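Trainee: need the 3D shape of this:
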Amino acid sequence: MMKTRPKTLSTLGMAMRAGKLITGDETVLKAVRQGKAKLVILAADASDNTKKKFRDKCATYNVKCMEAFDRITLGEAIGKSERVILGLTDAGFAKSIVQSLTESSEVEYID
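Mentor: Okay, here's the model as predicted:
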């Protein structure tokens, strides 16, 4: 499991409050099909079937799909109960989250 990234989690919270984040299998799938989803985040502890379903669907519709955190952490970040799948519908939030998940800045880990 990856180290906790507070910047990523707070960005998810901001996206939720801004109404630019959706959750739930069917809702996220619909957004991917309609081209509204800019980024899909899967919980690391999602089932293999769920991971495959969303990876395949995102690949088909050319939507970036990332695996990060666990269902409890994702839920807490957006002020909800456990969440396995999140979809971002705003390109700005999506870009910010992709950058914060992929950058390997040593500065973040200094105590």
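
Trainee: please make it C-alpha for all contacts and neighbour counts, starting now.
Mentor: Will do.

Trainee: could you give the secondary structure assignment for the spatially most central residue of the chain?
Mentor: With distances taken as Cα atoms, centre = their mean, residue 41 lies nearest the centre of the chain, 2.6 Å away. Judged by DSSP: H, G, I helix; E, B strand; the rest coil, the three-state class of residue 41 is strand.

Trainee: my guess is it contacts residue 87, does it?
Mentor: Yes. Counting by Cα atoms under 8 Å, residue 41 does reach residue 87; the two are 6.3 Å apart.

Trainee: so who does residue 24 touch?
Mentor: By Cα atoms under 8 Å, 6 or more residues apart in numbering, the contact set of residue 24 is 83-86.

Trainee: rerun at 7 Å
Mentor: Residue 24 sits next to 85-86 when contact means Cα atoms under 7 Å, 6 or more residues apart in numbering.

Trainee: that one and residue 41: what is the separation?
Mentor: 11 Å (Cα to Cα, to the nearest Å).

Trainee: okay, and the common contacts of the two?
Mentor: Shared contacts of residue 24 and residue 41, defined by Cα under 7 Å, 6+ apart, are found at 85-86.

Trainee: also this sequence, please, to line up against the first:
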Amino acid sequence: MNKKVVSLCQLAFRAGKVSYGSRLIPSIQTRQAKLVCLSPFCGKNRTKKLHDKCAFYHIPCLTLADWDAISKKSIQSFAILDEGFAQAILEEMKG
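Mentor: Sure thing, here's the model as predicted:
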């Protein structure tokens, strides 16, 4: 994965512009989430639920390969709440 994507995700964590855990699904439903990122080790049920929620609310959902470099916490998915971070990550993933 691109190192710039990792650094953008780390910056979003430091800036407090992420939602994870029990706040993840409500942030998708209220459309606060601009991008949802999943670990490749996320369970099948959780992955399907998040993909379905993101598809319904028209929020991009990515599976990121280099998960250990992004977060040292034991989380499997998170949402980026800032439009700028989300657009920068999506542009880096396309390019």
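
Trainee: is it true that the residue nearest to the centre of structure 1 touches residue 88?
Mentor: No. In this structure, residue 41 of structure 1 is not within contact of residue 88 by Cα atoms under 7 Å, at 8.2 Å.

Trainee: what do these two both touch?
Mentor: In contact with both residue 41 of structure 1 and residue 88: no residue, using Cα under 7 Å, 6+ apart.

Trainee: residue 53 of structure 1 -> structure 2?
Mentor: With TM-score structural alignment as the criterion, residue 53 of structure 1 lines up with residue 49 in structure 2.

Trainee: okay, now its match: neighbour count?
Mentor: A count of nearby residues for residue 49 of structure 2, using other Cα atoms under 10 Å, gives 12.

Trainee: helix or strand: which one has it?
Mentor: Assessed by DSSP states H and E, residue 49 of structure 2 sits inside helix 44-57.

Trainee: ok, then the element right after that helix?
Mentor: Toward the C-terminus from helix 44-57 of structure 2 - assigned by DSSP H and E - lies strand 61-63.

Trainee: which stretches of structure 1 form helices?
Mentor: Counting by DSSP state H, structure 1 has helices at residues 6-17, 25-34, 48-60, 71-77, 91-102.

Trainee: and the longest one, what does it pack onto?
Mentor: The one in question is helix 48-60 of structure 1. The contact analysis (3 or more Cα pairs under 7 Å, 6 or more residues apart in numbering; DSSP states H and E) places helix 48-60 of structure 1 against strand 64-67.

Trainee: the strand it packs on aligns to what range in structure 2?
Mentor: Going by TM-score structural alignment: strand 64-67 of structure 1 matches residues 60-63.

Trainee: distance from the matching stretch to the middle of the chain?
Mentor: Put simply, stretch 60-63 of structure 2 sits 7 Å off its chain's centre (Cα atoms, centre = their mean, to the nearest Å).

Trainee: I'd like the distance between the equivalent of residue 97 of structure 1 over in structure 2 and residue 36 of structure 2.
Mentor: Correspondence of residue 97 of structure 1 to structure 2, assessed by TM-score structural alignment: residue 89. Counting by Cα to Cα, the separation of residue 89 of structure 2 from residue 36 of structure 2 is 11 Å.
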